[in-house]
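Participant: Build me a structure from this.
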Amino acid sequence: MSALSGSTPPRPRGLTYRDAGVDIDAGNRLVDRIRPLAARTRRDEVLDGIGGFAALVRVPLERYREPVLVSGTDGVGTKLLLARTLGRHDTIGIDLVAMCVNDVVVQGAEPLFFLDYFATGRLEVEAAAEVVAGIAHGCELAGCALVGGETAEMPGLYAPGDYDLAGFCVGIAERARLVDGRRVRPGDVVLGLASSGPHANGYSLIRRVLEQSGADLAAPFGASTLGETLLAPTRIYARALLALIAEVEVHAAAHITGGGIPENLPRVLPEDCAAVLDRGAWAWPPVFRWLAEAGGIEEGEMLRTFNCGIGMVVCVAEEEAARAQALLEAAGETVWCLGRIEPRGADGAPVRWRGEAR
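Facilitator: Modelled structure (predicted):
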């Protein structure tokens, strides 16, 4: 029947945001799950956090003569794909916090607060809640407050089941006590703090090794499985480093992330100084040996891609080295003396290696 006959065709049902792939109700349920998690991380400086348009945090000026705010941001990279493959989302949030707070604390700053950005194609509340629970736990380990974040549901930009993470951390330090490498001098001792695994770096290469070797993630590996070993969360060094900085003059600290020791340690060394390190000072954890063998990766490439068992490096004066090591160990860290700072020379490399790896 034509429209001219006088009949009116039924009107189509009006579209909703859910029809477009965005579930507002799911987002609200996630916020309700987040509130008690964030409450566990609250610090006295937090005036208002989850639920507002912005978080309010008081700067504790009474504790500082010349306070400096120190900020850092990072993500987790393709380790997210391993978490998705294993269906484990409860530790990846710890990685996110660690990658940010470890960068802040090496400057001598105490982490104050943290925010996250969670982007996905379709919000799966249970998985997202696991991720945020990990973020909250990471904040507890670091001593900083989870004050807010953003959950973005973007159908069409992300495939179903995919999500990405970014983190943002702000800390505070006394300007006169900033750790920036300017105090490093020949004779200083270089200490290395153990990592918990690959942390959140090099996973594009790790996934290529898994693909090339055909390795089974469920296969036994040490006391766990290969998959669980590779998914182990990044170690958070904030409390141990802050305890050290309170007692010892730390000349420099470097978070060993992508690029390994050869790329990260030079970032905190003066141009006239070089770190001369002993390859045999520590034993590579089995997971790094496995990666090297399964992927046929040369030692140099391993050292410039992974942390190879050293997640943090600290430089202190020789007379303070034994005390610094004892303080770090008392805080729960495993520590090795990696080497010393020497004059670089006109054409010398900032990191020089001696001995054989073990």
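Participant: only C-alpha atoms for contact and neighbour calcs from this point on.
Facilitator: Noted.
Participant: for the strand or helix carrying G72, packing partners?
Facilitator: Element membership of G72, judged by DSSP states H and E, is strand 67-75. On a contact count with 3 or more C-alpha pairs under 8 Å, 6 or more residues apart in numbering; DSSP states H and E, strand 67-75 meets helix 92-105, strand 163-174.
Participant: Which among these is found nearest to A346?
Facilitator: Set against A346 and scored by C-alpha to C-alpha, those come closest in helix 92-105, at 30.0 Å.
Participant: Now S195. Nearest residue, chain neighbours left out?
Facilitator: Once flanking residues are discounted, S195 sits nearest to G311: 4.3 Å by C-alpha to C-alpha, 6 or more residues apart in numbering.
Participant: Another for comparison:
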Amino acid sequence: MTETPTNSYRDAGVDTAAGDLAVELMKSAVSATHGPGVVGGVGGFAGLFDVSFLKEFRKPLLATSTDGVGTKVAIAQAIDKHDTIGIDLVGMVVDDIVVVGAKPLVMTDYIACGRVEPARIADIVAGIARGCSATGTALVGGETAEHPGLLGPDDYDVAGAAVGAVEADELLGADRVGDGDVVVAMESSGLHSNGFSLVRSILRTAGLEFTAHSDDLGGMVGEVLLEPTRLYTTPLLDTIAQHPGAIHSLSHVTGGGIAANLARVLPLGSWVEVERSTWSPAPVFQTLAEMGSFTLESVEGTWNLGIGMFAVVDARAADAVVATLGAAGIRSWAVGSVSTAAHPLDGFEQGAKGVDGGAVKLVGTYS
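Facilitator: Next comes the predicted model:
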């Protein structure tokens, strides 16, 4: 007598029914990001987007970016709060596209997990959808992959990719930057999504759990650290439109910290001294640095320390750009100016991430 095999896919740890339920739970959030350009809705093998409008461009360029949120997901998992990590993902991906002046069009996401928990997956995707709505990006597709044996049952990681478009002659970059341009800093909402391996190491050494309350941090440790990444895309696109030609280059302050990211969008031969006295890093940075026995200066290459984005702006329009960003809810201020004069450049960071760009040095003392 032959026994009926019981070693089904579900027995092996992959629950396709749970995956289907997760899709049903996220459907409305995803659909809310869709405008008339989306073709076919949710559930196809490929997301479709009508780009007929690009025929009206003089010379359209597509901009694309992909990223994740790093070990910040470990904190979301530790306190079982998953509804903001998707906003971080949009910030890391879509705000890299606006750096070149491009308007984002579409985004896709990928979630790898040890076990599909439909409500948790739906929370993650709902956060992605909120971020996409805030940046005018259609969430046109995604994938949830169950990897039992590779990831723990409650472990997951997230990644995403987006595509945008920009006119070739409106492309922002170092080639537009000139002597005397003003560097405008835009305030971050906190750590954003970089440097969490250092954060976790500091807390582990201090014996402080993510679920603990910290008077110094101002609340439950995990909740403070999960403050979502600020989204700059819509305010920046509006500012670019209101002040044509005023913004010459933009830099998203992510991995690599302050000086290295600014150096990437400056022309070779130029330099900037960023004046620390123009801002005071938020308490989350100061508290974590003190816990780890670090100076703020020593973590400038790891954390954003309160600056999430830089704009290099025509000096004549700097005040107007700061005012426009402020009206959109983005506190901004001048931190320095670009110079092309001869300089020994001792202690400067020059270029980064394979870009042979300008040189940047932070000077002075934080206020």
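Participant: The helix or strand following the strand holding G72 of structure 1 aligns to what range in structure 2?
Facilitator: The helix or strand immediately downstream of strand 67-75 of structure 1 is helix 79-86, counting by DSSP H and E. The aligned range for helix 79-86 of structure 1 in structure 2 is 72-79, by TM-score structural alignment.
Participant: Could you check how far the matching stretch is from the centre of its chain?
Facilitator: How far stretch 72-79 of structure 2 lies from its chain's middle: 17 Å, per C-alpha atoms, centre = their mean, to the nearest Å.
Participant: In that stretch, which residues are buried?
Facilitator: 72-76, 79 (16 or more other C-alpha atoms under 10 Å).
Participant: In TSV: these, plus distance to E56 of structure 2.
Facilitator: Output for the buried residues of stretch 72-79 of structure 2, formatted as TSV (distance: C-alpha to C-alpha, whole Å):
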residue	distance to E56 of structure 2
K72	41
V73	41
A74	45
I75	45
A76	43
I79	48
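Participant: and G114 of structure 2, what pairs with it in structure 1?
Facilitator: Match for G114 of structure 2 (TM-score structural alignment): G121.
Participant: burial measure for its match, as a count.
Facilitator: Residues near G121 of structure 1, counting by other C-alpha atoms under 10 Å, number 20.
Participant: Spit out the contact partners of it.
Facilitator: Residues in contact with G121 of structure 1 (C-alpha atoms under 8 Å, 6 or more residues apart in numbering) are 21, 153-163.
Participant: again with G219 of structure 2
Facilitator: H213.
Participant: can you map out the helices along structure 2?
Facilitator: For structure 2, applying DSSP state H gives helices covering 16-31, 72-79, 85-97, 118-135, 196-206, 221-225, 233-242, 257-263, 283-291, 318-327.
Participant: most packed of those helices?
Facilitator: Highest mean neighbour count among the helices of structure 2 (mean count of other C-alpha atoms under 10 Å): helix 85-97, with a mean of 28.
Participant: helices or strands up against that helix?
Facilitator: Partner elements for helix 85-97 of structure 2 (3+ C-alpha pairs under 8 Å, 6+ apart): strand 60-68, helix 72-79, strand 103-113, helix 118-135, strand 156-167.
Participant: Including distance to S214 of structure 2, could these go into TSV?
Facilitator: Formatted as TSV, the helices and strands packed on helix 85-97 of structure 2 follow (distance: least, C-alpha to C-alpha, whole Å):
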stretch	distance to S214 of structure 2
strand 60-68	28
helix 72-79	15
strand 103-113	30
helix 118-135	26
strand 156-167	27
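Participant: Can you say which of those is nearest to L198 of structure 2?
Facilitator: helix 72-79 (10.8 Å).
Participant: Would you mind getting the average deviation of that closest one from structure 1?
Facilitator: Superposing on structure 1 and averaging over aligned pairs (mean C-alpha distance after the TM-score superposition for structure 1), helix 72-79 of structure 2 comes out at 0.6 Å.
Participant: That helix packs against which elements?
Facilitator: helix 85-97, helix 221-225.
Participant: Identify the residue spatially nearest to the residue positioned nearest the centre of structure 2, adjacent ones excluded.
Facilitator: Geometric centre of structure 2, nearest residue: M92, 2.1 Å, by C-alpha atoms, centre = their mean. The shortest distance from M92 of structure 2 to any non-neighbouring residue, by C-alpha to C-alpha, 6+ apart, is to D67 (6.3 Å).
Participant: same question, V14 of structure 2
Facilitator: E146 is the one closest to V14 of structure 2 (C-alpha to C-alpha, 6+ apart), at 6.1 Å.
Participant: A12 of structure 2 now?
Facilitator: Leaving aside its chain neighbours, A12 of structure 2 sits nearest to P148 (7.9 Å; criterion: C-alpha to C-alpha, 6+ apart).
Participant: For the counterpart of that neighbour in structure 1, give me its contacts.
Facilitator: Using TM-score structural alignment, the partner of P148 of structure 2 in structure 1 is P155. Residues near P155 of structure 1 by C-alpha under 8 Å, 6+ apart: 20-22, 120-122.
Participant: Check G309 of structure 1 too.
Facilitator: Contacts of G309 of structure 1 by C-alpha under 8 Å, 6+ apart are 194-198, 283-285, 288.
Participant: hang on, the earlier thing: tell me the buried residues in the strand holding G72 of structure 1?
Facilitator: Using 16+ other C-alpha under 10 Å as the test for burial, strand 67-75 of structure 1 gives 67, 69-75.
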